[in-house]
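Student: sequence and predicted structure are below.
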Amino acid sequence: MMFHISEASVADTSTHTAIRFLPEHRAFTLTGQAFSYIFAVDLDDVVLRHLHWGARLGDDDVSLLIYDAPRRIGSNTWSRPRAHTEELVAHGGLRFDECALKVEFSDGVRGLELAYADHEISGNELAVRLCDRHYPLDVVLRYRVYPGALERWMEVVNTGDDAIVLDRSASASWAPPWLATPMATWLPGMYAAETQVTRAPLGVGRLVLESRRGVPGHAAHPWMAVDGGADEEHGEVWSVAVAWSGSWKIVAEHAFDGAVHLTAGRNDFDLRQPLRPGESVVLPATVGVYSDGGYGELTRRWHTHERQHVVPRPRHARPVLYNGWEASFFTVAHDQQTALAKRAADLGAEMFFIDDGWFLRRFDETAGLGDWTADPDKLPGGLAALADEVHARGMAFGVWVEPEAVNPDSDLFRAHPDWIYQWPTRARSLARNTHLLDLGRPAVRSWMFEALDALLRSADIDALKWDINRPMSESGTAGSEPAAIGHVRGLYEVIDRLRAAHPHVMIESCASGGGRADLGMLARTEWAWPSDNTDALERLAIQEGYGFVHSPHTMMCWVTDSPSYLGKRAAPLRFRFHVAMCGILGIGGDLTGWSDEEMAEAAGYVKRYKEIRETVQFGQLYRLASPRRGEFSSLSYVASDGSQVVLFAFAQTVRYCVQTRLVRLRGLQPDAVYENVDTGGRFSAAYLVGHGLRVSLVGDYASELVVLRTVSPT
């Protein structure tokens, strides 16, 4: 059975792109809907000079850019050329700034001298080939232009007869214009506190964001933005993300004179990649998004790009989901799950997930991973019988898996102890009582696909929750590819094969919460689990950070029991539902313990969510008051056709003197009139923007949801 999800209205602006080569200037202009990116071949030494990334410029401006660069030499201690003036910063000569590419040739030389050779333009893609002046090495810079984003990566090709070694191989160098007082914004965090929006002056020197864990991790999200003083509504912002589901690194380097450049790609920590004669390596994509309307517009451009060009099934609304993890943990039983399914269906859930604990010997985290066979004592009829009962109640059926990990106490490990990452003279590192399977091995990839394919064929399964709960360790090099690289490529291969073999199956990405919600993974999964922390108050900050980059239709949000599982905080059902309704609404409480009154109240929230779902998941997001600024926060969503506005307001605690708030809306049609669907009150757009909508909030953990519909113009 496949839950039918409606097709949302997502505007397609794919025609607003252009790539041109201007032979009179030997310059390349890459133009999106609201940005230009320009670089040129230097006439003197045929290297590539970066000229502009920002607001749209015309062809007539290119000559001015070429001759506008300052000619002063500066101190002999400076790098030459300066990093922000180069399209690719490669190690060699007097370059001491952060470089993107560093190699070692067979004779020990570690410097590069790359010169322009040729280029090719094909649709919205550009490839520029550089060749080393002495050694048989090609570097191909690749660009893909979208209406609101530029994708960049490179390919390194060993065309000679001797092996070389890649010591550093980031995907791209990015340079915004000169900034007088540069600021940086990024999304650091930790387990259960992911994606915490952080903004600080970009001091002179280097700001390094990275993961060394083999997954993107919780400590920082693979994204960074810089600006010269922007706020939510005003100013220019330049941002870069790494589309890679392994170890990554973004470095922002700020020189004392105001020059800034970013280097982004896979992490070079503990990574030296041999490249044998004739071999090549294609590096992960990085994505740059520019905004001239502050961070709010930056977010909306990221969301539009992700919806149109990244996530599978981009035009389909995501289902209201129930997951029984916090209701059962490892004590899974058929009758228990069917009782939860009945209650979930009564609420209006559209998909039911059985989480960890359904397979053989899985009574805790110490055994069973790797043996993807249902435990007959827990599920006498297997997954098929449970799936049939779930489908009979009108819901789709999903199953949790963690296929990259294996418990030592499992049939798989006993049969193939050599399949894990390990060093023969070192102790094996357990994390959550698991080892990590070596996806660089063809046999492991084949087993994983076959095991999951058999699982999906064993029952009528509509979705998988794909989890990973440990970092990579004891990884080496298999052949010419480091394990840290081979694992991610192997992961992509298995998921891509599964999606081709089972095109109806949806996939959720999870990594101990939000540890793998990067663009590389989101290109292969319908949504991500941003955090194991389901405490509604703490979720406000987590969801704000996640939504800085990612569309709400990729953000799974659960309503769970009170007090919450991790935070032990009690909060009203209304508050918990309203927070979860800001993304994909999910429910994860033990519904068998909910009273009739709670069930009726919850069913009402589910019904209301379905009325606003398309606007929340695919509309334009406006952050009206941030949870970082105080106890009150608010955000709104405007439907893509302008027909509906959804406003949420939250307060941790409300003092008597501020029990109402005026919330000024944004993104409205200037001449429209809006009607509150619950009260019938009508307001002009000018009133809602210029004066504000009065929202009532009373008590602790207070929340309000207001839905407006456009009544004129029709």
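Tutor: Great, that's in hand.

Student: switch to C-alpha atoms for all contacts and neighbour counts from now on
Tutor: Fine.

Student: which residues of the chain fall in helices?
Tutor: 62-68, 294-309, 325-328, 334-347, 382-392, 411-415, 442-458, 483-501, 519-522, 536-549, 573-580, 596-618, 685-690 (DSSP state H).

Student: now those in a markdown table, with mean neighbour count and distance to residue 588?
Tutor: Output for those, formatted as a markdown table (neighbours: other Cα atoms under 10 Å; distance: least, Cα to Cα, whole Å):
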| stretch | mean neighbour count | distance to residue 588 |
| --- | --- | --- |
| helix 62-68 | 14 | 56 |
| helix 294-309 | 22 | 26 |
| helix 325-328 | 19 | 6 |
| helix 334-347 | 19 | 10 |
| helix 382-392 | 20 | 16 |
| helix 411-415 | 15 | 31 |
| helix 442-458 | 16 | 23 |
| helix 483-501 | 19 | 26 |
| helix 519-522 | 24 | 22 |
| helix 536-549 | 22 | 12 |
| helix 573-580 | 22 | 11 |
| helix 596-618 | 18 | 12 |
| helix 685-690 | 16 | 36 |
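
Student: structure B:
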Amino acid sequence: MSIVIREKTFTLHTSNSTYMMQVDSFGYLLHLYYGKKAEHAPEYLLVKKDRGFSGNPYDANNDRTYSLDVLPQEFPFDGNGDYRTSSLIIRTKEGIYGCDLRFVKAEIIDNKTKLKGLPSMSENVESLEVTLEDSLLHLEVILSYSVYEDVDIITRSVRIINHGETVTIENIKSANLDFVSGDFDVISFCGRHTMERIPNRQKVNHGIYKISSKRGASSHQYNPALILCDSNANEMSGNAYSMNFVYSGNFEAMIEADQYGQKRMVMGLSPDYFSYPVEHEDIFYAPEVMMSYSSSGLSRLSQNLHQGMRKYLIHDPMVGIKPILINSWEASYFNFNGESIYQLAKAAKSCDIEMVVMDDGWFGQRESDNAALGDWYVNEEKLGESLASLSSRIHDLGLKFGIWFEPECISEDSDLYRKHPDYALKVPHRKYIRAREQLVLDFSRKEVVDAIFKQVCDILDHASIDYIKWDFNRSISDIYSSTTPQGKVTYDYVLGLYSFLERLIKRYPKLLIEGCSGGGGRFDAGMLYYTPQIWLSDNTDAIDRLSIQYGSSFIYPISTFGSHVSAVPNHQTGRITPLDTRGVVAMSGTFGYELDITKCSDEERKVIKEQVATFKSYASLIHEGLYYRLSDPLHDDIGAYAFINEDEALIFAVRIKNQASRYAYFIKIEGLEDDAYYQDEKGQIYDANILKTQGLPLIVEVGDYQSFTIHLTKIKGEKENGKN
């Protein structure tokens, strides 16, 4: 049993971890333990002592040793005397803040309650539901825990059922973890447009460490994921805990070290622009948080998340390895027609590329990025043919065909805006904020979602489209809806987005959708539920991508990384890197091309064809093998990582810095089987124990940004291979 109830102690077991909570004598739900597998409830961790200004609940009478301000809790709420970070703030219609949640019941269910309108991990799993109640407000709060035993993941979500008068949720967090002791570091994933998810590790000190987004999307700046780990934890040792939000909008995640050095880790919706009324008998669903624990370092923690998302979250319409594509954006930007796209497809076909994608500029009067968003009809005059005709010609070559959309935004210079200016989010009588010469559509309104959905379906119904790139190229500001109550807009907007995607997938079950938001501005588990791959970054520079892929790999599976080989000098950095190196870096993802292959030389096309063949031969290992970070490209002279399964290992490495008289790098290969032997493609045999402790030498050649690819196959042993 993965879930055990013993009186009022509730225990969740995964393969390698245990999570415990307990209801105390006053009906409060306290947190006991999360960590390495254990059986007995450690009630002795609940230390009670008079601590001065830490207040005492009325029910405790004269017992000054009992205070929720210092005890570890499962779901801390405002109004119980706990002055630390709260998971719930309720405001009544009289303007009174706070509630008093006491335990009612706990039950094990064979699946999980569906989060209405929200993505979540698979429902075919054992779950625990704990019901708390405020008897004065007639408010039920149900905490849901689902156990994914084989991947060491526990998910948490919350739903609030109001049986009383209308209340307003001012703040809600889906997950809380309290630690009574520990010397911790926090790792977050920060950045900016074209440089997303760069790991930031720092010691947890007194006070609050917070990451958040109020941009309407999870953002380029802060990814909705946190890792809390021992201060001496590394890739292969130490305790590490993660939280990852299955949501694509405004979020907040915090680590608080309190007055006594205890730590609290919380994650959920951001209170910015959020004030959500819940009327009589309404239910509010808070999005899911994925939690995982590893006692053996950061690599194992990442592998838990990678395997869990691939197995229980991501729905892939294309079985197996997805097609290798070429995208027209950096090849031609807006300067193309149907014939040039066809010629790009013919050149791609000659290199064994499997799909061509026509990016921005095929619709409405779209000749630049300042017009026509919202006018989703084919510009046949520009293409010189219908979309159905172009699609048919490309399919006749034996290639798949995809197109670009940005359904959530609208240009002021568009037929849709001229007809429905109220469809855009903007504050009446106030000058509004433009970004990329566009506004954001009010997806909190069903009629707006329906109008865009109809336009998109009219396109997809009349041409054979295998793939769409779903883009979103600005942050949300001017948050005002003409119909939706203002405190609900940002949350209901995301529900509208998810509704659109859910309907699209149901209507076109074989359609592959790649998410994008100026690259990696909405790279989160919520979008991965609908879009099994996401464009990792608008920055296609191979050397920068090493850092972006490195940071992203702490949380997200490599199979989800939209990653392409682009032209040089690179369009974002101006850097020149060898084609071989660009190929090696792009193979750590979905793999594809972002250049004008019609202008490549015969030698370059030969290399591209070889790269395609190489990727296909290793794709299953790359996408399904265990991933190991072998260096830190932010600080080391080389970026190196490995993909390993029970029979083989694939090591990629790129030299970042070029120094004279450097003859070799020695890369320690973690993840190999102890006492086993491996052989490379030249016949050289390696002892796994030596590769782990001394490393594999990578011989340096003259030139910038040299890349290395080493494939090792496990063999039975030295003696059986004539090595006595």
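Tutor: Yep, it's here. Because the structure is predicted, anything quoted here is derived from the model rather than measured.

Student: one step back: distance to residue 185 of the first structure added to the helices of the first structure, as CSV?
Tutor: As requested, those are exported to CSV (distance: least, Cα to Cα, whole Å):
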stretch, distance to residue 185 of the first structure
helix 62-68, 28
helix 294-309, 10
helix 325-328, 34
helix 334-347, 40
helix 382-392, 44
helix 411-415, 43
helix 442-458, 38
helix 483-501, 27
helix 519-522, 18
helix 536-549, 10
helix 573-580, 24
helix 596-618, 24
helix 685-690, 27
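
Student: among the ones you listed, which is nearest residue 248 of the first structure?
Tutor: Evaluated over the helices of the first structure, closeness to residue 248 of the first structure peaks at helix 483-501, with 10.5 Å, by Cα to Cα.

Student: mind giving me the packing neighbours of that closest one?
Tutor: Judged by 3 or more Cα pairs under 8 Å, 6 or more residues apart in numbering; DSSP states H and E, helix 483-501 of the first structure is in contact with helix 442-458.

Student: mean offset of the helix it packs on relative to the second structure (after superposition)
Tutor: Relative to the matching residues in the second structure, helix 442-458 of the first structure has an average distance of 1.6 Å after the fit, by mean Cα distance after the TM-score superposition for the first structure.

Student: so what touches that helix?
Tutor: With Cα atoms under 8 Å, 6 or more residues apart in numbering as the test, helix 442-458 of the first structure has contacts from 372-373, 383-384, 403, 419, 437-439, 490-491, 494, 497-498, 501.

Student: for residue 352 of the first structure, state which of those residues is nearest.
Tutor: Distances from residue 352 of the first structure to the contacts of helix 442-458 of the first structure, taken as Cα to Cα, are shortest for residue 383 (12.4 Å).

Student: show me what contacts the closest residue in space to residue 276 of the first structure that isn't next to it in sequence?
Tutor: Leaving aside its sequence neighbours, residue 276 of the first structure sits nearest to residue 163 (Cα to Cα, 6 or more residues apart in numbering; 4.3 Å). By Cα under 8 Å, 6+ apart, the contact set of residue 163 of the first structure is 105-106, 274-277.

Student: alignment lookup: residue 163 of the first structure to the second structure.
Tutor: Alignment note (TM-score structural alignment): residue 163 of the first structure maps to residue 166 of the second structure.

Student: now do residue 342 of the first structure
Tutor: By TM-score structural alignment, residue 342 of the first structure lines up with residue 346 in the second structure.

Student: count the neighbours of the residue in the second structure that residue 407 of the first structure lines up against for me.
Tutor: Aligned by TM-score structural alignment, residue 407 of the first structure pairs with residue 411 of the second structure. Residue 411 of the second structure has 24 neighbouring residues, counting by other Cα atoms under 10 Å.

Student: which residues touch residue 198 of the first structure?
Tutor: Contacts for residue 198 of the first structure (Cα under 8 Å, 6+ apart) come out as 185-188.

Student: as CSV, those residues with neighbour count and distance to residue 252 of the first structure would be great.
Tutor: Shown next, in CSV, are the contacts of residue 198 of the first structure (neighbours: other Cα atoms under 10 Å; distance: Cα to Cα, whole Å):
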residue, neighbour count, distance to residue 252 of the first structure
185, 19, 11
186, 22, 11
187, 24, 14
188, 21, 15
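
Student: let's have those in a markdown table, adding distance to residue 29 of the first structure.
Tutor: Formatted as a markdown table, these follow (distance: Cα to Cα, whole Å):
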| residue | distance to residue 29 of the first structure |
| --- | --- |
| 185 | 28 |
| 186 | 29 |
| 187 | 31 |
| 188 | 34 |
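
Student: out of the helices of the first structure, flag the one nearest residue 222 of the first structure.
Tutor: Across the helices of the first structure, closest to residue 222 of the first structure is helix 519-522 (Cα to Cα), at 8.9 Å.

Student: which residues sit against that closest one?
Tutor: Helix 519-522 of the first structure has contacts (Cα under 8 Å, 6+ apart) with 241-245, 310-312, 509, 528, 554.

Student: how big's the offset between that helix and the second structure?
Tutor: Mean deviation for helix 519-522 of the first structure: 0.6 Å (mean Cα distance after the TM-score superposition for the first structure).

Student: which residue numbers in the second structure does that helix align to?
Tutor: Taking TM-score structural alignment, helix 519-522 of the first structure hits residues 525-528 over in the second structure.

Student: that stretch: how far from the chain's middle?
Tutor: 6 Å (Cα atoms, centre = their mean, to the nearest Å).

Student: name the helices or strands packed onto the longest strand that the first structure contains?
Tutor: Assignment by DSSP state E gives strand 700-712 as the longest strand of the first structure. Counting by 3+ Cα pairs under 8 Å, 6+ apart, the packing neighbours recorded for strand 700-712 of the first structure are helix 573-580, strand 644-653, strand 673-676.

Student: and the shortest one, what does it pack onto?
Tutor: Secondary-structure packing of strand 673-676 of the first structure (3+ Cα pairs under 8 Å, 6+ apart): strand 682-684, strand 700-712.

Student: redo those strands as a markdown table? Include mean neighbour count and distance to residue 629 of the first structure.
Tutor: A markdown table is the format used below for those (neighbours: other Cα under 10 Å; distance: least, Cα to Cα, whole Å):
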| stretch | mean neighbour count | distance to residue 629 of the first structure |
| --- | --- | --- |
| strand 682-684 | 17 | 28 |
| strand 700-712 | 19 | 16 |
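
Student: those strands: which one's closest to residue 588 of the first structure?
Tutor: strand 700-712 (19.5 Å).

Student: roughly how far apart are the residue nearest the centre of the second structure and residue 634 of the second structure?
Tutor: With distances taken as Cα atoms, centre = their mean, the residue of the second structure nearest its centroid is residue 524 (2.5 Å). Distance, residue 524 of the second structure to residue 634 of the second structure, using Cα to Cα, to the nearest Å: 22 Å.
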